[in-house]
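A.B. asks: Have a look at this prediction, sequence included:
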Amino acid sequence: MIRKIALTLLVTAGMAIPAMAETLKVGVSAEPYPPFYTPDADGNWSGWEIDLMHEVCKRIDADCVVAPVAWEGIIPALNTGKIDMIMGSMAITAERAKQIAFSDKYYDSPTGILAAKSLDITPDAEGVKGLYIGTQSGSSQENFVNAHLADSASGVRVYQTLDEELQDLAAGRIDAVVGDTLAMQPFIESDEGKACCHYVGAVKGDPETLGRGVGVGVRQKDTELLARVNKAIADIRADGTYDTLSKRYFTIDIYGE
């Protein structure tokens, strides 16, 4: 009898315990990408995209942890289950959509050209004619450069990180960088950036290479998770939370049209 009562109490207590929130690993590039995401000396990540990630995760009742992954391996990491989502400024492109599913966009930054201060050029194929330009490996900007600028340029140098190409630009080893305008903004506004370079302007948009904004990446089979993420993004936009988070980092509307 005592054993039955004890068992009943255990079952009842177990029923009273709320369900544990699921834990999701959210992939970002292992390299810092300020102001979107960057680690401190202790490996703690912060930035606009990290703030947004935590807000999305709160609304889908998930405990999320940042999982840095080499950018070129981030889609395989998702599809093999090493991470559960990608929320690392990944542009929504047709090529990537063959491999993973994307949420609705949550921001849309223009691609622009940053050039040596001595160069008076335009942000197009004619403007980069005869120049050495840099771009980041595996990025939508690399796709754009290969499709629209490579034939005009004297050479294209591909870098693992945005920081590496910006440092080569500052050192005069390349003439211009084609990159995400918002990601380049901290460098553009820095003393080093002001001394060496100037922002030429945004390139003409091309959805085939530059995508249709930035979205959360999930496995194609995870349709229920995708629906929850889309609702969270819509609610964050609708109730003003998106604007509140963005104003901490940007002076412009980064959502786009």
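C.D. replies: Arrived safely, thanks for sending.
A.B. asks: from here on, contacts and neighbour counts on C-alpha atoms
C.D. replies: Will do.
A.B. asks: What helix or strand is Gly205 located in?
C.D. replies: Of the helices and strands defined by DSSP states H and E, none includes Gly205.
A.B. asks: Then Asp63?
C.D. replies: strand 62-69.
A.B. asks: What is the helix or strand following that strand packed up against?
C.D. replies: Downstream of strand 62-69, the first helix or strand assigned by DSSP H and E is helix 74-79. With contacts defined as 3 or more Cα pairs under 8 Å, 6 or more residues apart in numbering; DSSP states H and E, the secondary structure elements packing on helix 74-79 are strand 22-29, strand 85-86.
A.B. asks: Just name the most buried of those.
C.D. replies: The densest packing among these, expressed as mean neighbour count by mean count of other Cα atoms under 10 Å, is seen in strand 85-86 with a mean of 29.
A.B. asks: List the contacts of the strand holding Asp63.
C.D. replies: Counting by Cα atoms under 8 Å, 6 or more residues apart in numbering, the neighbours of strand 62-69 from elsewhere in the structure are 21-31, 45, 53-54, 57, 77, 83.
A.B. asks: for that strand, the distance to its chain's centre please.
C.D. replies: Using Cα atoms, centre = their mean, to the nearest Å, the mean C-alpha position of strand 62-69 is found 14 Å from that of the whole chain.
A.B. asks: I'd say Gln220 and Ala101 touch.
C.D. replies: Yes. Counting by Cα atoms under 8 Å, Gln220 sits close enough to Ala101 to count as a contact (4.8 Å).
A.B. asks: neighbour-wise, which of these two wins?
C.D. replies: Between Gln220 and Ala101, counting by other Cα atoms under 10 Å, Ala101 is the more crowded of the two (19 against 14).
A.B. asks: putting a second one here so we can go through both:
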Amino acid sequence: MFLGRKISRVAQALVIAGVSLILSAQQSVRAADEGMTVKVAVEGGFPPFNYLDAQGKLQGFDVDIANALCDTARLSCEFVVQKWQDMIPDLLGKRYDLIVSSMSMSAERRQTVAFTDTYYNSPSVFVVRKDSKLTQIDSETLKGVTLGVTSTTAQEAFADRHYRPATPITVFPTSPDLYTGLADGSVDVILEDKLAIYDWLTNTKAGQCCEFRGDDILDPTFFGEGAGIAMRPADDDLRLRLNKALAEIKTDGTYDMINAKYFPFSIR
């Protein structure tokens, strides 16, 4: 009887020890999981998607989506403000791990980086000053008209392919510079992402000068199937993890709350 109790206590102790080891292992995995640090590149000059506020803090739709995905995927994310032209080279150079900066998933970019599922979609559009005589915009009406685009964007590639050399094209370093160039008459028309320029047209005094003109442009060859989060092709586990988190925030209402903060319409 005594021996039986002794064996029972030993077995109980082993079970407790085993459970403790399992829990400890699970906690270690969870701690490692939660402690995984991912560096996220954002341009910081593309309102309302990403910009620096008066205190120099990153704000915008891209930033809020990135934070929501990091929380849901249990990642510790650090933001890196990065020049647009260096986004992909520095991603491949491992300066950071993700680009969450309204990057369209063009066929050209897919040759060098991997993307998550689409996290928003937006056409490109022509914008002119309200007094512009351009009523219809196509390759014929743009002949001899100065067209503005932002450097190293899908809009620049599209304009190069379809409008040069008949159309003089001015390339601006950033989107704010592009908008200023249109407002002050440096160019006659610009080609820009519709959602990106919506905020400038709607919510700024300078933007009151101008309006959309012509048809929306949706060309998957240049603009892909919307904006995605870019990463190195080898990081497939991270891509799958973010896709799962993206599906979750779209299901639980988090995505819609962020959407409503910036736009009065859905951009899914």
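C.D. replies: Arrived safely. Treat the numbers as computed from the prediction; the structure is a model and nothing was measured.
A.B. asks: Now do the same for Lys221 of structure 1: its match in structure 2.
C.D. replies: Taking TM-score structural alignment as the criterion, the aligned counterpart of Lys221 of structure 1 in structure 2 is Ala234.
A.B. asks: go on, Pro39 of structure 1?
C.D. replies: Residue-level alignment of Pro39 of structure 1 against structure 2, with TM-score structural alignment as criterion, gives Leu52.
A.B. asks: Distance check, that match against Asp64 of structure 2.
C.D. replies: Leu52 of structure 2 is 13 Å from Asp64 of structure 2, where distance means Cα to Cα, to the nearest Å.
A.B. asks: Between these two, tell me which one has more neighbours.
C.D. replies: Under the criterion of other Cα under 10 Å, the comparison of Leu52 of structure 2 against Asp64 puts Asp64 first, with 19 against 16.
A.B. asks: Tell me the residue in structure 1 aligned with the more buried one.
C.D. replies: Applying TM-score structural alignment, one finds that Asp64 of structure 2 aligns to Asp51 in structure 1.
A.B. asks: Pull out the buried positions in the helix or strand that match falls within.
C.D. replies: Asp51 of structure 1 is part of helix 48-59, with elements assigned from DSSP H and E. Residues of helix 48-59 of structure 1 classed as buried: Trp48, Glu49, Ile50, Asp51, Leu52, Met53, His54, Glu55, Val56, Cys57 (neighbour count, 16 or more other Cα atoms under 10 Å).
A.B. asks: could you redo those residues as CSV and give each row distance to Ile252 of structure 1?
C.D. replies: As requested, the buried residues of helix 48-59 of structure 1 are exported to CSV (distance: Cα to Cα, whole Å):
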residue, distance to Ile252 of structure 1
Trp48, 13
Glu49, 16
Ile50, 19
Asp51, 17
Leu52, 17
Met53, 20
His54, 22
Glu55, 21
Val56, 22
Cys57, 25
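A.B. asks: before we move on, back to that, I'd say the match of Asp64 of structure 2 and Thr244 touch.
C.D. replies: No. Here Asp51 of structure 1 does not reach Thr244: they are 10.7 Å apart, not a contact under Cα under 8 Å.
A.B. asks: Nearest residue to the middle of structure 1?
C.D. replies: Taking Cα atoms, centre = their mean, the centroid of structure 1 lies closest to Ser89, which sits 1.1 Å from it.
A.B. asks: To which residue of structure 2 is that one aligned?
C.D. replies: In structure 2, the residue paired with Ser89 of structure 1 according to TM-score structural alignment is Ser102.
A.B. asks: gap between whichever residue in structure 2 pairs up with Gln160 of structure 1 and Thr152 of structure 2?
C.D. replies: Aligned against structure 2 by TM-score structural alignment, Gln160 of structure 1 finds its counterpart in Pro173. Applying Cα to Cα, the value for Pro173 of structure 2 to Thr152 of structure 2 is 9 Å.
A.B. asks: Next: Lys57 of structure 2.
C.D. replies: Separation of Lys57 of structure 2 from Thr152 of structure 2 (Cα to Cα): 25 Å.
A.B. asks: Likewise for Ala54 of structure 2?
C.D. replies: Ala54 of structure 2 sits at a distance of 27 Å from Thr152 of structure 2 (criterion: Cα to Cα).
A.B. asks: So between those two, which is more surrounded?
C.D. replies: Neighbours around Ala54 of structure 2 and Thr152, counted as other Cα under 10 Å, are more numerous at Thr152. The numbers are 15 against 7.
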